[in-house]
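Chemist: Any chance you can model this:
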Amino acid sequence: MNSEEVSKTRSNREKRKKLSEGFTGMLEEEYDRIRASGKTVKEVIWESGNA
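Modeler: Modelled structure (predicted):
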C-alpha cells in the first residue's frame, strides 16, 4: 500500500468509528428512555408493532 491508500484506509476507519459511536449513543438514549417508562424493551417493541 502506498501512503495515499494508507491515509484513505485510516480515514475510512475513523469515519466508521464515529458512526458506530453515534449509533451506540442513540441506542443508549433510547434504551434509557424505555427503562424510564417502566416497561421492558419487549413490551415497547410489541406495542410499536401493534400500533
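Chemist: For the rest of this, base every contact and every neighbour count on C-alpha atoms.
Modeler: Fine.
Chemist: which stretch of helix or strand covers the most centrally placed residue in the chain?
Modeler: Note on the chain: the residue nearest the mean C-alpha position is Phe23, at 2.0 Å, using C-alpha atoms, centre = their mean. Using DSSP states H and E, the element containing Phe23 is helix 3-36.
Chemist: for comparison, sequence B:
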Amino acid sequence: MKKLNKETLLNRRAFLRRSIVGRLIPAVTVYLIAKSTPPLFGQSSAGRQEPI
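Modeler: Here you go, the predicted model:
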C-alpha cells in the first residue's frame, strides 16, 4: 500500500485542489440558486441540502 513520496505528494496536491474547487463551486451555485429563488423555496431547502 506504500507509494513513492513524489506520487503521494502530487496526489495530495491534486486531491486538495479538486476538493477545494469541488466544495467551492457547488457552494457558490447553491448560494446563487438560493438567492435567486423565492423564500418559499430557498430558505427551507438551502440550509438542509449539502452539495455532493
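Chemist: How close are the two chains, by TM-score?
Modeler: For this chain pair, the superposition-based TM-score is 0.61 by TM-score structural alignment, normalised by the length of structure 1; 40 aligned residues with a C-alpha RMSD of 2.2 Å.
Chemist: still on that earlier bit, next, the buried residues of the helix holding Phe23 of structure 1.
Modeler: When neighbours are counted by 16 or more other C-alpha atoms under 10 Å, the buried residues of helix 3-36 of structure 1 are found to be Ile34.
Chemist: That one packs against which elements?
Modeler: helix 41-49 (3 or more C-alpha pairs under 8 Å, 6 or more residues apart in numbering; DSSP states H and E).
Chemist: if we can go back for a sec, what angle sits between the helix holding Phe23 of structure 1 and helix 41-49?
Modeler: 90 degrees (axes from the mean of the first three to the mean of the last three C-alpha atoms, to 10 degrees).
Chemist: Helix 3-36 of structure 1: how far from the chain's middle?
Modeler: 7 Å (C-alpha atoms, centre = their mean, to the nearest Å).
Chemist: Tell me, how many residues neighbour Ser36 of structure 2?
Modeler: Neighbourhood size, Ser36 of structure 2 [other C-alpha atoms under 10 Å]: 11.
Chemist: Who are the contact partners of Glu4 of structure 1?
Modeler: Not one residue lies near Glu4 of structure 1 by C-alpha atoms under 8 Å, 6 or more residues apart in numbering.
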